[in-house]
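1. After the sequence you'll find the predicted model.
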Amino acid sequence: MDNIKVSVIVPVYNCSEYISTTLNSIINQNFDNYEIIVIDDGSSDNSLDIIYETLSQTDIPHKIIHQRNSGVSVARNNGMEMARGQYFVFVDGDDYILTTHLSELYKNIDEFSLVQFVKKDQDKTSNPYFYHQEEMSTEEFIKKELMMEMPLKLWQVMYKADIIKNNDLKFTPSVVYGEDTEFALKTLSFGDKK
């Protein structure tokens, strides 16, 4: 896989207001050997121009895919097809990640890893959710997520690429709401521990 440790997969649809900030948060990671895969899902604003401009200023390996508008699931699936990393992380076009995001996820990786999150809305930030276990079975984690005891956002998880590829796992295009949780739980069910 070309010695790429992590592929960061970024679907974008009409995110011109946010995409520069999102991409710069990915570019400024304190982590080496990762690539950025951006999939423009037929944006009708100037998102694609901003993507090209922002990524032209970095030496981090990257690919830009432009597709006809087909939805976020198809965009992520196309990103996974192009990804070369040993692990996948998904970041949406309007997300922002801390500079330590990839290094925190990668430092204890086996099949999956998970980081806590804090949500910011203008000047307000949510209380962080702290995970009290260093390691748990994926079955236990799935149960906790389904019982809403442990919140899960797609970008919190790093996935082993081989688990996804060897089991032909994909986002389901017909699932319009909760496609990220459906993918996460489906993928985690093929693992041993997170």
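-> In hand now; what should we look at?
2. going forward, measure contacts and count neighbours with C-alpha atoms only.
-> Noted.
3. Quick one: the strands in the chain, in order.
-> 6-12, 34-41, 62-67, 87-90, 112-114, 120-121, 124-125, 157-160 (DSSP state E).
4. Out of those strands, which is the most enclosed?
-> Mean neighbour count (mean count of other CA atoms under 10 Å) peaks for strand 6-12 among the strands of the chain, with a mean of 26.
5. elements contacting that one?
-> Counting contacts by 3 or more CA pairs under 8 Å, 6 or more residues apart in numbering; DSSP states H and E, strand 6-12 is packed against strand 34-41, helix 72-82, strand 87-90.
6. okay, pairing it with this:
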Amino acid sequence: MVKFSIIIPVYNLEDYLYRCLESVLNQDYNDFEIILINDGSDDNSLNIIEEFKNQYSSKIKVISQVNQGVSSARNKGLQEAEGEYIIFIDGDDYIDSNHLSNILEYIGKSKNSFILNSLFVETGETTWVIPKASKNYDCSFYGTLMNILDNHRYQGFLFNKIFSNSVIKSNELKFKENLYYAEDTEFVIRYLLECKRENRI
């Protein structure tokens, strides 16, 4: 089992994929897999994905499907994920080279390691830099849930969180594929509730 499974849904992101994948592959912590789900792209995204797959075959899994939306793509990624922890990154995002090592350090120190918030910085584009796990945010069940219910910015998003794969698999958690808005927040809340029910958080 690898430590991290990094799930990246891709739909027509040829302008961003090189930067995204290079940032993930440039990590200073190496125990991870990348799961790329090509969700019916009709630009050059699949060719870029295959280029990286050919170069890093031991690191990258590729799934292709007809366009079914981001929730379906993430669910396909969850089915294939073998890592202890799940990280979701969008194909137009990129991360700092010590992102995983900082998360790992925080996991080792935190009692609430089943859902973590990460620091992030706006770049002024539709892109986020996620440099390191935060030791300041309230990552408890009530802290995270209340921030979501209070409509606190970013608390319901996926890109700044780390999930336990065992919680996801044992409870058969999936994204609702018939939702077209806030599907990430809905998943996060159900995940939190399962963690609470199992006394994991």
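-> Perfect, I can see it now. Since we're looking at a predicted model, the values are computed, not measured.
7. Superposed, what's their TM-score?
-> Remark: TM-score between the superposed chains equals 0.87 [TM-score structural alignment, normalised by the length of structure 1]; 188 aligned residues with a CA RMSD of 2.4 Å.
8. Tell me who's in contact with the residue nearest to the spatial centre of structure 1.
-> Geometric centre of structure 1, nearest residue: F90, 1.0 Å, by CA atoms, centre = their mean. Applying CA atoms under 8 Å, 6 or more residues apart in numbering, one finds that F90 of structure 1 lies in contact with 8-10, 154-155, 157.
9. Same check on F141 of structure 1?
-> Residues in contact with F141 of structure 1 (CA under 8 Å, 6+ apart) are 150, 194.
10. again, but for H101 of structure 1
-> 29, 115.
11. So what does it match up with in structure 2?
-> Under the alignment by TM-score structural alignment, H101 of structure 1 pairs with H99 in structure 2.
12. residues in contact with S25 of structure 1?
-> Contacts of S25 of structure 1 (CA under 8 Å, 6+ apart): 96-99.
13. nearest spatial neighbour of the residue in structure 2 that the residue nearest to the centre of structure 1 lines up against, skipping sequence neighbours?
-> Using TM-score structural alignment, the equivalent of F90 of structure 1 in structure 2 is F88. Nearest non-adjacent residue to F88 of structure 2, counting by CA to CA, 6 or more residues apart in numbering: I7, 4.9 Å away.
14. Tell me how far that neighbour lies from M1 of structure 2.
-> 16 Å (CA to CA, to the nearest Å).
15. returning to that earlier point: going through the contacts of S25 of structure 1, which ones are buried?
-> Among the contacts of S25 of structure 1, those classed as buried by 16 or more other CA atoms under 10 Å are 96-97, 99.
16. Please flag which of those residues sit within helices.
-> Under the assignment DSSP state H, the buried ones among the contacts of S25 of structure 1 contribute nothing to helices.
17. List just the nearest of the residues you listed to K120 of structure 1.
-> Y96 (9.7 Å; CA to CA).
18. ok, now which ones touch the closest one?
-> 21-22, 25-26.
19. Just put the strands of structure 1 in JSON lines and tack on distance to S73 of structure 1.
-> Shown next, in JSON lines, are these (distance: least, CA to CA, whole Å):
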{"stretch": "strand 6-12", "distance to S73 of structure 1": "9"}
{"stretch": "strand 34-41", "distance to S73 of structure 1": "10"}
{"stretch": "strand 62-67", "distance to S73 of structure 1": "12"}
{"stretch": "strand 87-90", "distance to S73 of structure 1": "11"}
{"stretch": "strand 112-114", "distance to S73 of structure 1": "20"}
{"stretch": "strand 120-121", "distance to S73 of structure 1": "25"}
{"stretch": "strand 124-125", "distance to S73 of structure 1": "28"}
{"stretch": "strand 157-160", "distance to S73 of structure 1": "16"}
